[in-house]
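Novice: Could you work out the structure for the sequence below:
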Amino acid sequence: MTVVGFHASHEQIPPRELLAAVQEAERVGFDAAMCSDHLAPWGLRQGESGFAWAWLGAALQATSLPFGVVTAPVQRLHPAVAAQAIATLAQMHPGRFWAALGSGEAMNEHVTGDAWPPKDVRDARLHEAADVIRRLLDGEEVTVDGHVRVHRARVWSRPAEAPPLFAAAVGPETAGEVAAWADGLITVAQEPDALRRVIAAYRDAGGRGPIAVQVHLSWAEDRDTALAIAHDQWRNGLVTAPESWDLEQPEDFDARTADASPEEVATVVQVSADPSEHLDRLAALVGLGFDRIYLHHVGTEQQGFLETFGEHVLPGLKAVSR
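Specialist: Just a heads-up that it's a prediction; the model follows:
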């Protein structure tokens, strides 16, 4: 059965309200939840960005859902600190936590004042950081002097079993590279052929574990409203990699998409007022080979989406077999 998760968007919703939303997501039938570890929102209209690690402690305690976080443990967050955070959450909530490691975006990382390196260097330091984190979770004392520098680090409070370390990847090249160390893969919805290439690159390189996809969607009682929500809140989705990796400020994303039309935004956000249309499009993703689907309603108000999808989308989507 497909795992259907709720994406908790720190960039759009204040932490207290987001905690209530994820509790409601569990009530209406979502199987799991995830969030991203960001310092800044993607645009000024979003206007939020709570600290994911603090929020995760509360969310794991307030629900019985398994949670994941997408994080970049390479610059703003040192890999030894990331390992300690991962270990603490996994020790407190056994079997309910995973982390997906990515190479990051300048928007979240530039604040350290360190140079934002080219993609090949970012990928190399991610590989090193993943190795450091895994070794720390296994109880080793770690010293490394490479792209990542670590001096005699050790994580003292650890879970009995180390949690899964997924990799975050958008394109097939990265998906193939991370297969060597990842326990699973998470990507974002895009054209079906592009998703097939990502899945194939990961599996062909020996990638193990589940493959998950995050889907940005907009629902309202009429399509015009759903389209307006998407245009107001998620036009940043039109800024794709590699450009999205290198912009530094929310204002940069706003400037880059200032002239975007609502229909253009609908090419990167799944927009519909019809739950059955959403179900069909999501079921098609399961058919591509995804084990887990995390739904991100891009509106700031979640209640109507949660109630509607809980009744009309989740039962059918969970029943779809790969």
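Novice: use CA for all of it now, contacts and neighbours both
Specialist: Fine.
Novice: who does the top strand by length along the chain touch, helix- and strand-wise?
Specialist: For the chain, the longest strand by residue count, based on DSSP state E, is strand 211-218. Here strand 211-218 is seen to pack against strand 185-188, helix 223-233, strand 270-271, strand 292-297 when contacts are counted using 3 or more CA pairs under 8 Å, 6 or more residues apart in numbering; DSSP states H and E.
Novice: for those, which one sits closest to Val142?
Specialist: With CA to CA as the measure, strand 185-188 is the member of the helices and strands packed on strand 211-218 nearest Val142 (25.4 Å).
Novice: helices or strands up against that closest one?
Specialist: strand 165-168, strand 211-218.
Novice: so what's Phe305 up against?
Specialist: Counting by CA atoms under 8 Å, 6 or more residues apart in numbering, Phe305 makes contact with 219-220, 297.
Novice: Out of those residues, which is nearest to Asp252?
Specialist: Once CA to CA is applied, the member of these that ends up nearest Asp252 is His297, at 23.1 Å.
Novice: What count of nearby residues applies to Trp181?
Specialist: 17 (other CA atoms under 10 Å).
Novice: looking at the helices and strands packed on strand 185-188, which is buried most?
Specialist: strand 165-168 (a mean of 26; mean count of other CA atoms under 10 Å).
Novice: Distance from it to the middle of the chain?
Specialist: Relative to the chain's own centre, strand 165-168 is displaced by 10 Å; criterion: CA atoms, centre = their mean, to the nearest Å.
Novice: Following up with a second sequence; could you model it the same way so I can compare the two?
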Amino acid sequence: MAVSGQRSCALAGRLADLVIATEPKAELLDAFDRHGGQGKARVGQLPVCYDPDREAAVARAHDQFRWFGSGWKVNAELPHPDSFASATRFVRAGDVAASIPCGGDPADFVEAVRPYAEAGFTEIALVQIGGESQPAYLDWSEKTLLPALRDAFGGPDGR
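Specialist: Next comes the predicted model:
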């Protein structure tokens, strides 16, 4: 169950098999635990935009995900696609690049995951931006990103 505040954490702790959050806030996990979430999976969800051409990745992220920087509270109140367009019309490509790892340097992605690991998340869901880039992203992830993440945070082999 996705959470964003105390009420949703209380529901998730009681009812869900896991918790999902888009912000690396330890207080969300603490509230989840207080309401029965101890021992359940904790998933951090993070948008990413892989492309060997960093500028192309930033442009794609800006085009398709510029609303991400507004945060859950703002996005939850926007009723229509036109509202999203209005709310994000002043978001620059640099703003997006500051909040979403873009390009092909695995170190940028590792550093974006780090706050989730430090907050106590047990899993990370990386959401690749751009349908046409999925095959290249999956190949790069297998060969480059996943080994870098395992080196930094451990992995399924128990490290």
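Novice: And the TM-score between them?
Specialist: The TM-score (TM-score structural alignment, normalised by the length of the second structure) is 0.81; 152 aligned residues with a CA RMSD of 2.3 Å.
Novice: sorry, back to before: the second structure: matching residues for the longest strand of the first structure?
Specialist: With TM-score structural alignment applied, strand 211-218 of the first structure matches the range 42-49 in the second structure.
Novice: distance from the matching stretch to the first structure after superposition?
Specialist: Aligned to the first structure and superposed, stretch 42-49 of the second structure gives a mean residue distance of 0.9 Å (mean CA distance after the TM-score superposition for the first structure).
Novice: what residues does that stretch touch?
Specialist: Here stretch 42-49 of the second structure has contacts from 18-24, 29, 57-58, 60-61, 100-103, 109, 113, 116, 120-130, using CA under 8 Å, 6+ apart.
Novice: switch the cut-off to 6 Å
Specialist: 18-22, 57, 100-102, 121-129 (CA atoms under 6 Å, 6 or more residues apart in numbering).
Novice: Any quick PyMOL command for the buried ones out of these?
Specialist: Burial among the contacts of stretch 42-49 of the second structure is assessed by 16 or more other CA atoms under 10 Å; the matching PyMOL selection reads:
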select buried, resi 18+19+20+21+22+57+100+101+102+121+123+124+128+129
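Novice: Let me see the ranges of the helices in the second structure.
Specialist: 6-15, 26-32, 54-65, 72-76, 81-87, 93-99, 106-119, 134-140, 146-153 (DSSP state H).
Novice: mind listing what Cys9 of the second structure touches?
Specialist: So Cys9 of the second structure contacts 3, 31-32 (CA under 6 Å, 6+ apart).
Novice: Could you dump those into JSON lines with neighbour count added?
Specialist: Output for the contacts of Cys9 of the second structure, formatted as JSON lines (neighbours: other CA atoms under 10 Å):
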{"residue": "Val3", "neighbour count": "20"}
{"residue": "Ala31", "neighbour count": "21"}
{"residue": "Phe32", "neighbour count": "28"}
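Novice: What is the nearest of those residues to Glu142 of the second structure?
Specialist: Of the contacts of Cys9 of the second structure, the one sitting nearest to Glu142 of the second structure (CA to CA) turns out to be Val3, at 29.0 Å.
Novice: That closest one -> the first structure?
Specialist: Counting by TM-score structural alignment, the partner of Val3 of the second structure is Ala169.
Novice: follow-up on the earlier one: what's the distance between the longest strand of the first structure and the middle of its chain?
Specialist: That offset, for strand 211-218 of the first structure, works out to 9 Å (CA atoms, centre = their mean).
Novice: Redo the helices and strands packed on strand 211-218 of the first structure as CSV? Include distance to Ala59 of the first structure.
Specialist: Shown next, in CSV, are these (distance: least, CA to CA, whole Å):
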stretch, distance to Ala59 of the first structure
strand 185-188, 21
helix 223-233, 24
strand 270-271, 27
strand 292-297, 16
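Novice: Which among these is found nearest to Glu264 of the first structure?
Specialist: Using CA to CA, those put helix 223-233 closest to Glu264 of the first structure, at 8.6 Å.
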